[in-house]
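Asks: model the structure of this input:
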Amino acid sequence: MIRGWPVATVGTERGARRRRGGRRAGVLVAALLAAGLAAGCTSGGSGDDGRGSPQESPTATGPDGRPLPPVLAVKIDNAPEARPQTGLDEADVVYVEQVEGGLSRLMAVYATQLPESVGPVRSARESDLELLRQFDQPLLAFSGAQSKLLPLIDRAPLTPVEPGSKDDAFTRDSARAAPHNLYVRPHRLLDDPPGEAALTTGFRHGPAPAGGTPEDEVSVRFPAARFTFTWSDADRAWKVSMDGAPATDGDGDRLTASTVVVQDVTVRRSGFRDFLGNNTPYTETVGSGKATVLRDGRTYPAAWDRATAEDGTSFTTRDGEPLNFASGPVWVVLASGD
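Replies: Model (predicted):
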């Protein structure tokens, strides 16, 4: 149980070693303690991320004022060998992030529904910790991380879920080659989805603003990846393509988004490298900048602002008015503004 809600218990040998080493800060969630895994820091608590900043997260509550169960975030492989992915069509929010070599990975967030399977699951990055601070003690499903990053994950206000932390939560697809064949089963982690109120992203939904520019297709380029969003009047959604090919789910159905955000961010070098020695980019999601919002077959110039890591991100029009998103899945492409 997390804050009185049914959440599958999680425990790892690595979590036990963390406690013995005395490196955990914050309050232990009762069910995770019983299962043998220390939680990073409950909402409203504080710690340290190795850079002196507080480790806090917002508290999501339902209409009755009760704390909500956490959202589930899954780090998803986006190499060509990993496609088509599973479970992306049921995500409430999909973040597109740059990784080593100019390639991309995805972070899918689930609050209103839980797929049977999500993946392929891959490793976490330092940027993920800042991105996820906007949620209340989220579950983060991932497969490994650099050894120097693990202490930061330990101290982050989230619950890490890795292979081995829950015996039946992860499975391998024998028809695919490793490492592109690991999947997580969300129902083994959460009994029920937490609901829309747990999406403390700062996004607003409602009628489209005035103006906008009619647009049939918008492409965003990373150094070694490309995403294209094509408007479909029939579907009332943006069809997703990756590297020039239609993006589909495991059943062959096209992936779509009701709203697409191309968010100009700073992508800088981090203090981490992959096993080949390539520097891992760090995507800064706290701050402010320009963005382009796609909805209803139109594009809208916008400004984004996220004052602290605990805040969601607000989007406003050129006139400073809140910019509403369309109801449905949101894709956020975190693109370098350089």
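
Asks: can we go C-alpha only for contacts and neighbour counts from here?
Replies: Fine.

Asks: buried stuff in the helix or strand harbouring residue 231?
Replies: Per DSSP states H and E, residue 231 falls inside strand 225-232. Buried residues in strand 225-232, counted by 16 or more other Cα atoms under 10 Å: 225-231.

Asks: and residue 116, how far from residue 189?
Replies: 11 Å (Cα to Cα, to the nearest Å).

Asks: looking at those two, which has the bigger crowd around it?
Replies: residue 189 (21 against 14; other Cα atoms under 10 Å).

Asks: distance of that one from residue 71?
Replies: From residue 189 to residue 71 the distance is 11 Å (Cα to Cα).

Asks: quick revisit: which is the next helix or strand following the strand holding residue 231?
Replies: strand 237-242.

Asks: which ones are touching the most centrally placed residue in the chain?
Replies: Central residue of the chain (Cα atoms, centre = their mean): residue 107, 3.5 Å from the mean position. Residue 107 is in contact with 73-76, 94-97, counting by Cα atoms under 8 Å, 6 or more residues apart in numbering.

Asks: one more: residue 244?
Replies: 226-228.

Asks: repeat that for residue 202.
Replies: The contact partners of residue 202, taken as Cα under 8 Å, 6+ apart, are 311-314.

Asks: where's the residue lying closest to it once chain neighbours are set aside, which helix or strand?
Replies: Leaving out its chain neighbours, the residue that sits closest to residue 202 by Cα to Cα, 6 or more residues apart in numbering is residue 312, at 4.1 Å. Using DSSP H and E, residue 312 sits within no helix or strand.

Asks: to compare against the first, here's the next sequence to fold:
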Amino acid sequence: MKKITFIIPLLLCISIVGCSYTDTKSSSTKPFKRESPPVIDVSSNDTVTNDCCYTGEKLTETEKSNIPFMAIIENSKDARPQSGLSEADIIFETMAEGGIPRFIALFHKNTPKQIGPIRSARPYFLSIAEEYNLPFAHCGGSDEALSTIKTDSSIKSINEIVNGSYFYRDTSRKAPHNLYTSADKIRKYITSKNIKADIASNLSFDNSFWKNKDLSNATVVNLKLNNFYVTNYKFVNGKYEKYMDGVKSIDKNNNLPLTFSNIVVQQTPIKIQSDNLHLDIAMIGKGSGYLFSNGKVEKILWSRSTSNTQTELTTEDGNKVYLSKGNTIWHIIDNSVTPAYN
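Replies: From the prediction side, this is the model:
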């Protein structure tokens, strides 16, 4: 991705600036019949009776009533190790300025006591939050993202700039890599503001999908996303352990490695805007990708028709794709990048 790497020096110059309202310019398996996913209003904390639609896992009675939400989490080297990522149901990872990655994580099943470092919003993160119709925590944003938040009332922004009591600074870290929140704080905000949060996902889960002997092995997955960031995965004890820049990724909260049942790789056009800093990432449309699970790989197609619909995943011949039960990391990468695996 040569086209987005030359701006690293500029990013490094602006990375010392704290959060603000505006960033400076700075397989052939036969598919099963499945009903449409339920949409459940949890704003009143009514008990939810279905299993987790984000992971396919069984939920306890307490977990069923949890309000789902998302949080934008920094992924520069200074932000690692992050807090709370091991407890997310789905983590979306894509690029911010200068080819430095950033996460937006979805939490439902678990209640992490610390989440962060929290960072600023971009239009494509808004698109992901809108896709799942969930409130999301962040600190400021780009001009474009903040303008969209201001004019589109359907976007459920929880901005630290105007809601500081629901966030806090960790004095053991230097700004701007020290802003955190918690599941309890964000859920308290959602309840106090009577924000409607939907539990809805079109993801399907069936472990037997991955017993197809025709699927290729993929016990090691490597993603060189640019000259400055590499992430790879090793399949160990039924999960993919994540490494970033050659270092095993852990959760600061519990020292546990970041492991995933599924890795989705969604390929799409990523272009630099006219300011030579911010990115345009195509979230609506069609494209190809890969799904890794259970030490295997399935080449996939993705499609999303509008901003308020969810991304559909199918096999290359148009059949339904099934994930293994468990958590997922979802990479959104440029078309020029191809994962290497064996």
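
Asks: and the TM-score between these chains?
Replies: Overlay of the two chains. TM-score (TM-score structural alignment, normalised by the length of the first structure): 0.73; 270 aligned residues with a Cα RMSD of 2.6 Å.

Asks: coming back round to it: ok, the contacts of residue 244 of the first structure vs residue 198 of the first structure, which is closest?
Replies: residue 227 (27.8 Å; Cα to Cα).

Asks: give the aligned equivalent of the closest one in the second structure.
Replies: Using TM-score structural alignment, the partner of residue 227 of the first structure in the second structure is residue 231.

Asks: how about residue 248 of the first structure?
Replies: Alignment note (TM-score structural alignment): residue 248 of the first structure maps to residue 250 of the second structure.

Asks: what's the spacing between the nearest residue to its match once chain neighbours are set aside and residue 66 of the second structure?
Replies: Excluding its sequence neighbours, the residue lying closest to residue 250 of the second structure (Cα to Cα, 6+ apart) is residue 257, at 4.1 Å. Separation of residue 257 of the second structure from residue 66 of the second structure (Cα to Cα) stands at 24 Å.

Asks: more neighbours: which of the two?
Replies: residue 66 (23 against 17).

Asks: how about the secondary structure of that one?
Replies: coil (DSSP: H, G, I helix; E, B strand; the rest coil).

Asks: could you find the closest non-adjacent residue to it?
Replies: Nearest one to residue 66 of the second structure, counting by Cα to Cα, 6+ apart, is residue 108 at 6.0 Å.

Asks: top helix in the first structure by residue count?
Replies: helix 13-21 (DSSP state H).

Asks: which elements pack onto it?
Replies: For helix 13-21 of the first structure, not one helix or strand is in contact under the criterion 3 or more Cα pairs under 8 Å, 6 or more residues apart in numbering; DSSP states H and E.

Asks: can you pull the buried residues of that helix?
Replies: Quick answer for helix 13-21 of the first structure (16+ other Cα under 10 Å): 15, 18.

Asks: alignment lookup: residue 12 of the second structure to the first structure.
Replies: Match for residue 12 of the second structure (TM-score structural alignment): no aligned residue.

Asks: can you map out the strands along the stretch 101-250 of the second structure?
Replies: Applying DSSP state E, counting those that start in this stretch to the stretch 101-250 of the second structure gives strands spanning 101-107, 136-138, 157-159, 168-169, 179-180, 198-199, 216-217, 220-226, 229-236, 239-244, 247-248.

Asks: just put those in TSV and tack on distance to residue 117 of the second structure.
Replies: Output for the strands of the stretch 101-250 of the second structure, formatted as TSV (distance: least, Cα to Cα, whole Å):
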stretch	distance to residue 117 of the second structure
strand 101-107	10
strand 136-138	10
strand 157-159	14
strand 168-169	9
strand 179-180	5
strand 198-199	25
strand 216-217	35
strand 220-226	22
strand 229-236	19
strand 239-244	17
strand 247-248	18
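
Asks: between those strands, which gets nearest to residue 192 of the second structure?
Replies: Nearest to residue 192 of the second structure, of these and by Cα to Cα, is strand 157-159 at 12.2 Å.

Asks: hang on, the earlier thing: how near is the match of residue 227 of the first structure to residue 214 of the second structure?
Replies: According to Cα to Cα, residue 231 of the second structure and residue 214 of the second structure sit 27 Å apart.
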